[in-house]
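J.: could you work out the structure for the sequence below:
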Amino acid sequence: MNDVSSSAGPGSALLGPADVRRLAAELDVRPTKKLGQNFVHDPNTVRRIVAAADLAPDDVVLEVGPGLGSLTLALLPAAAAVVAVEIDPVLAARLPGTAADRAPGLADRLHVVLADAMRVTAEQFPVRPTALVANLPYNVAVPVVLHLLAELPSLTKGLVMVQAEVADRMAAGPGSKVYGVPSVKLAWYADARRAGAVPRAVFWPVPNVDSALVSFTRRAEPLSGVDRSVLFPLVDAAFAQRRKTLRGALSGWAGSPAEAERRLLAAGVDPSTRGEQLSVQDFVRIAEVAD
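T.: Predicted structure coming up:
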């Protein structure tokens, strides 16, 4: 019987710790570090995530790694549809049944895509997602977000749970010690901010790292006509040797230190600057000179 006190809204009952363990036992699922599996078992946490995602009734949510369905069940009442991308065939096959059991009036909103989120393509989605809300596998969180933003122009916003240190890097600005490649590449697509911490105790198994939420909103217009295939290698080169000035760090990318200096000066950037001092707009100006 569904626990009415765990209701996420009309027709939806969330999973508590006992439910999560029961489902895992039924499926003979043992969370693996390889897939970054840590299942949320606290109803209050998933309610908080859905509230922070600020979803509109017509949003189509993309959830990556739904696992046993803890967050999925909380998302169903809050959106027009939920597209859940799951790499584990056992978990993917069970999720519709969990939705039917615990959210019978909302189960038709769920679409499950059996795929690797690092390689999924737009053509695999039955409907176009507008919002990414997910407890991401921590070992691939940044590349997954960047891949989905590139592959799905329909994604306008997101709220993701990641390792706390990764959250700091994703949301960092120029001059911060943790500002780097993830910060700049995400900033190319969207404005990002840290949206709160998540305690370890809400997961099973309990992870040995802290977690945090990152919220992002896609830019209404691209920063530049420069393609990311030009910009992203520049960003990679700038941070590959953080102690070097940009004149030295970009010498391989530009072909020589002299050419790197020429491009930097043409972009209005001091060649003695280091990568962590530049905003995404600065990198864009350098890329425009190179393009």
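J.: from here on, contacts and neighbour counts on C-alpha atoms
T.: Fine.
J.: show me where the stretch 1-150 of the chain has its helices.
T.: In the stretch 1-150 of the chain, the helices defined using DSSP state H, counting those that start in this stretch lie at 17-27, 43-53, 70-75, 89-102, 141-151.
J.: out of those, nearest to residue 257?
T.: Set against residue 257 and scored by Cα to Cα, the helices of the stretch 1-150 of the chain come closest in helix 141-151, at 30.1 Å.
J.: which other helices and strands contact the closest one?
T.: With contacts defined as 3 or more Cα pairs under 8 Å, 6 or more residues apart in numbering; DSSP states H and E, the packing partners of helix 141-151 are helix 181-189.
J.: which strands and helices sit next to the helix it packs on?
T.: Using 3+ Cα pairs under 8 Å, 6+ apart: helix 181-189 touches helix 141-151, helix 164-171, helix 228-240, helix 280-290.
J.: most tightly surrounded among the ones you listed?
T.: helix 164-171 (a mean of 22; mean count of other Cα atoms under 10 Å).
J.: and this one, please, so the two structures can be compared:
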Amino acid sequence: MADLLGPSDVRTLAESLGASPTKKWGQNFVVDAGTVRRIVRIAGVAPGDHVVEVGPGLGSLTLALLEADARVTAIEIDPILASALPATVALRAPEQAAALTVIQDDALRVRGLGDGASGTPPTLLVANLPYNVSVPVILHFLETFPTLERVLVMVQSEVADRLAAPPGSRTYGIPSAKAAWYCDVRRAGNVGRSVFWPVPRVDSALVLMQRRDVPLTAAPRETVFAVIDAAFSQRRKALRGALASVAGSAAAAEAALRTAGIEPLTRGEQLGIEGFVRIAEALPGIKASR
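T.: Presented below is the predicted three-dimensional model:
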């Protein structure tokens, strides 16, 4: 068993490093061992899995992942925390220390992880994500690392609602539709504010994402995502008007919608990912093939 971090451990460690949580990097450190073990359990981490963790901070979740005998590649933007993490793991989980690789970088710039500690590409993303970049980080990793089979992230509760929302719901929007391109998504539980230091002003939740095949289409992902962005740029607008920017005109948008078998007065919030794919296929220059 690893010696996981508790509330006093987190504060003592931060003080010893001269580090304090910053809003710039959206840092809220988990101080509850039960919470990080719960995350590992829900994520289905198994011995030998190669897990990529974004924003490990002081190492609360990192230690729990290593305790499950996973191999961990941790990506940390804060240079002080990145340099301190190996020593924390060596002290508190010495038998698993060799299974950790730390990369000091902005997660949104990471394009390759090399072999890391495992010699194999990562198959899971498990992280307590900074609230201010959670959706971009998730989408970036799903696109950049097709070997990721499963994602379990802790995010702001409202973001969890948006990611897991079905078409037609009040919270369905750009994050919901883009996440659905890659995964089946569901909320996997709530997280109390008291497990963090500092205590955030918002509630948190867990989101579980299971990779599935992307839609079968000749339309590039970039075109599908451009259609999604345009469709939700003015939520109250019908698609005929909302898609004029990507189609060239409202008339061209209407023609594409009719070709896709979608009523031009439909709103974006009513469409699932398959509907956006059909629209992208119908836009000029896109040859549909199924």
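J.: got a TM-score for the pair?
T.: Remark: TM-score between the superposed chains equals 0.94 [TM-score structural alignment, normalised by the length of the second structure]; 281 aligned residues with a Cα RMSD of 1.2 Å.
J.: with distance to residue 215 of the first structure added, can I get the helices and strands packed on helix 181-189 of the first structure in a markdown table?
T.: Output for those, formatted as a markdown table (distance: least, Cα to Cα, whole Å):
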| stretch | distance to residue 215 of the first structure |
| --- | --- |
| helix 141-151 | 11 |
| helix 164-171 | 9 |
| helix 228-240 | 22 |
| helix 280-290 | 18 |
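J.: want to throw the helices of the stretch 1-150 of the first structure into TSV with distance to residue 83 of the first structure?
T.: Shown next, in TSV, are the helices of the stretch 1-150 of the first structure (distance: least, Cα to Cα, whole Å):
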stretch	distance to residue 83 of the first structure
helix 17-27	21
helix 43-53	15
helix 70-75	9
helix 89-102	11
helix 141-151	13
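J.: among those, which comes closest to residue 131 of the first structure?
T.: helix 43-53 (8.4 Å).
J.: next, count neighbours for the nearest residue to residue 7 of the first structure once chain neighbours are set aside.
T.: Excluding the flanking residues, the one nearest residue 7 of the first structure by Cα to Cα, 6 or more residues apart in numbering is residue 13, at 4.3 Å. Counted with other Cα atoms under 10 Å, residues neighbouring residue 13 of the first structure total 24.
J.: just give me the match in the second structure for residue 13 of the first structure.
T.: Following TM-score structural alignment, the counterpart assigned to residue 13 of the first structure within the second structure is residue 3.
J.: ok, now residue 216 of the first structure?
T.: So, by TM-score structural alignment, residue 216 of the first structure is matched to residue 209.
J.: that match contacts residue 180, correct?
T.: No - using Cα atoms under 8 Å, residue 209 of the second structure is not in contact with residue 180; the gap is 9.2 Å.
J.: helix, strand, or coil at the match of residue 216 of the first structure?
T.: Three-state assignment for residue 209 of the second structure (DSSP: H, G, I helix; E, B strand; the rest coil): strand.
J.: how near is it to residue 126 of the second structure?
T.: The spacing between residue 209 of the second structure and residue 126 of the second structure, counted by Cα to Cα, to the nearest Å, is 10 Å.
J.: what sits in contact with each of the two?
T.: Common contact partners of residue 209 of the second structure and residue 126 (Cα atoms under 8 Å, 6 or more residues apart in numbering): 151, 152.
J.: what is the aligned counterpart of residue 135 of the second structure in the first structure?
T.: Under the alignment (TM-score structural alignment), residue 135 of the second structure pairs with residue 142 in the first structure.
J.: run through the residues that contact the residue lying farthest from the centre of the second structure.
T.: Distance from the centre of the second structure peaks at residue 251, with 36.4 Å (Cα atoms, centre = their mean). Counting by Cα under 8 Å, 6+ apart, residue 251 of the second structure makes contact with 240, 244.
J.: now which residue in the first structure aligns to it?
T.: Match for residue 251 of the second structure (TM-score structural alignment): residue 258.
J.: give me the angle between the helix or strand encompassing its match and helix 280-290.
T.: Assigning secondary structure by DSSP states H and E places residue 258 of the first structure in helix 257-266. Relative orientation of helix 257-266 of the first structure and helix 280-290, computed by axes from the mean of the first three to the mean of the last three Cα atoms, to 10 degrees: 120 degrees.
J.: centre of the chain to helix 257-266 of the first structure, how far?
T.: Chain-centre distance of helix 257-266 of the first structure: 35 Å, with Cα atoms, centre = their mean, to the nearest Å.
J.: comparing that helix with the second structure, how large is the average distance?
T.: Mean deviation of helix 257-266 of the first structure relative to the second structure after superposition (mean Cα distance after the TM-score superposition for the first structure): 0.7 Å.
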